[in-house]
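[1] Need a 3D model of the sequence below.
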Amino acid sequence: MNHRTAFAAALLVLVSPLAAHAQDGHVNHAAAHSHAHAAFASDRIHVAVEGQGPDVIFIPGLSSSPAVWQGTVDHLNGAYRVHRIHVQGFAGAPAEGNAAGPVAAPVAEEIARYIREQGLQKPAVVGHSMGGTMGMMLAARHPDLVGKLMVVDMIPFMGAMFGPPGTTAQSVVPVADQVFTAQSTAPRDQYLTQARAAVTGMIRTEAARPGPLADVENSDQQVSASAFRELIVTDLRPELGKITAPVEVLYVKFNDPRMTDAITDAIYQMSFATLPGAKLKRVDDSAHFIMLDQPTAFYGDLDAFLAQ
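    Okay, the predicted model is just below:
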């Protein structure tokens, strides 16, 4: 297996949407998770807000809940006003406007509307995995709204790894369609089996796995499959040059023995070549959920990033 094929296999494990259908609505969901929602009407997202100070928006990844940021919020200890995005269709939230079609791009637009309507002044944006994709969309398409951007373990064009050199967003559509069909029609038990295997690979720290496992199991299968298809066919590299905010990218070595530190570094450097000002930093001894596997290192990087 060559490096490119190995990377594609790693990415499939990394962001595979592994979900059952969500059951509860906004009210039950809010009660279960004990947080207050911002006064913002949307059928794409809802937002939990807490703390005082400079604004920071946290965006979770595919089939993830705002709870993945709980340790981070606890670490910030009220020094910032934190806005945690919950994408409809993920982690127990009803699908609503995300029930069909693209997810990341329209959600990024809703976050832009949220920033405007809530009067946030150049908030910092932190996005994990697919949340990093949304963060890049937001910063590139609405550069006036973002103060700084941290991308946690995500590249701007995942689809490049699903085809030969020179693969484009258009040429990878047939592959994306095949993946979508397979995932959207998979029996529920197959999804649950995949979820348990994938989360094991995405989080090294065994004690941190139950929450993300529950999130993917309580996500809407169609929303997750649609979102994954969208990730494959979305190439943000041509748009990265429009980003004016400082950008930091934290990443880990891909979860495949054939993917060395050097190969991983090269892939990230190549992927972000159109944003030469971006700071790229590999976090060692961690899997995909850096904030869960290496919280001390992550908090240190985040503190320095927010203090800039």
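[2] From here on, just use CA atoms for contacts and neighbour counts.
    Will do.
[3] Can you give the contact residues for stretch 275-289?
    With contact meaning C-alpha atoms under 8 Å, 6 or more residues apart in numbering, stretch 275-289 is reached by 14, 128, 153, 201-204, 240-241, 243, 246-255, 265, 268-269, 272, 290, 293-294, 297.
[4] One more, so I can put them side by side:
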Amino acid sequence: MKKYILIAALMFSVLCMNVTAQTKSYPFEVLKTGKGKQAILFIPGFASSADVWNETKANFEKDFTCYTLTMAGFAGVKPQPNVTFEHWKTEIANYVKNNKIEKPILIGHSMGGVLALAIAADYPELIGKIVVVDALPSLSALMNPSFQSKENNDCLPMVNQITAMTDSQFYDMQKMSIPRLVENASKKDLIIEWSVKSDRKTFAEMYCDFSNTDLREKITTIKCPTLILLEAYFVNLKPAIEAQYKNLKTANLQYANKGLHFIMYDDPTWYLEQLNNFIK
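    Model prediction:
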């Protein structure tokens, strides 16, 4: 009798673990599309929606299983606590492990590209390849060569400043900043809309934490092939860019022919050609 009770208890434990795995909450929403043995996981940039990858996904869904993320608090997705770069990085890696996604290709834009770098650095056996779309190991260091990340960075002043803005003030701020990031006029309003639909506290906390991120040493541990796609202007800063990536031995740096930060919108033909050559 004791034997059967033990077996029943073990079965109940396994069932509970399975239910927990299925219901675990991650700090992002995921849309799964396409079909194929090889998986691609798309990570959007700061305050962006998964929709930023629509045209890219359409190019790959026939042959690949695509997992497209929108981070919690961005572009209308419900916010969650613990808004830190480290937490988001860890939970994306946990999602890959818990869902048994075999050696996925990570494609990340901007902040999403830095998350891809961090995941590949901390979990070098987990990832097959990464594509970094217009991102650097330390953006702050590009603007300030003496930059060093702070161990206990105080984000409260920025949170207070951003959350104190009226809706119209925040909209005006985004309306001024987004045209510096994209030339494609048909996409400007869409990107602004994602920003203004983002949770203001999440926006401020992640902007502050991401600005304090420095992966220049950490990327030494990345083993997988890495494609770095950079906006056209960065070709003028080649020595500084290459210095940031000097510890990433698998890096293949390519500079766009035209456009700004949203390369997928501003130089789409070149962008897809680079992806196809690297992935397919």
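[5] Which of the contacts of stretch 275-289 of the first structure fall within strands?
    128, 247-251 (DSSP state E).
[6] Just give me the match in the first structure for Ala9 of the second structure.
    Residue pairing (TM-score structural alignment): Ala9 of the second structure is not matched to any residue of the first structure.
[7] could you point out which element follows the helix or strand harbouring Ala9 of the second structure?
    Using DSSP states H and E, Ala9 of the second structure sits within helix 2-23. Counting by DSSP H and E, the element after helix 2-23 of the second structure in chain order, helix or strand, is strand 28-34.
[8] Now do that following strand: everything it contacts.
    60-72, 77.
[9] Alignment lookup: Arg44 of the first structure to the second structure.
    Per TM-score structural alignment, Arg44 of the first structure is aligned with Pro27.
[10] Who are the contact partners of that match?
    By C-alpha under 8 Å, 6+ apart, the contact set of Pro27 of the second structure is 71-72, 79-80, 88, 91.
[11] Kindly recompute the last result at 6 Å.
    Ala72 (C-alpha atoms under 6 Å, 6 or more residues apart in numbering).
[12] for Tyr67 of the second structure, same thing?
    31-32, 41.
[13] Give the aligned equivalent of it in the first structure.
    Checking TM-score structural alignment: Tyr67 of the second structure goes with His83.
[14] can you check Ala204 of the second structure too?
    When the first structure is aligned by TM-score structural alignment, the residue opposite Ala204 of the second structure is Ala225.
[15] Would you mind listing the buried residues in the strand or helix carrying that match?
    Using DSSP H and E, Ala225 of the first structure sits within helix 221-233. For helix 221-233 of the first structure, a neighbour-count test (16 or more other C-alpha atoms under 10 Å) marks 221-233 as buried.
[16] Count the neighbours of Pro81 of the second structure for me.
    Per other C-alpha atoms under 10 Å, the neighbour tally for Pro81 of the second structure reads 9.
[17] again but with Leu237 of the second structure, I slipped
    Around Leu237 of the second structure there are 10 residues (other C-alpha under 10 Å).
[18] For the contacts of strand 28-34 of the second structure, give me CSV that also has distance to Cys155 of the second structure.
    As requested, the contacts of strand 28-34 of the second structure are exported to CSV (distance: C-alpha to C-alpha, whole Å):
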residue, distance to Cys155 of the second structure
Phe60, 39
Glu61, 39
Lys62, 43
Asp63, 43
Phe64, 39
Thr65, 37
Cys66, 34
Tyr67, 31
Thr68, 28
Leu69, 25
Thr70, 23
Met71, 19
Ala72, 18
Val77, 22
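[19] Sweet, I'm off.
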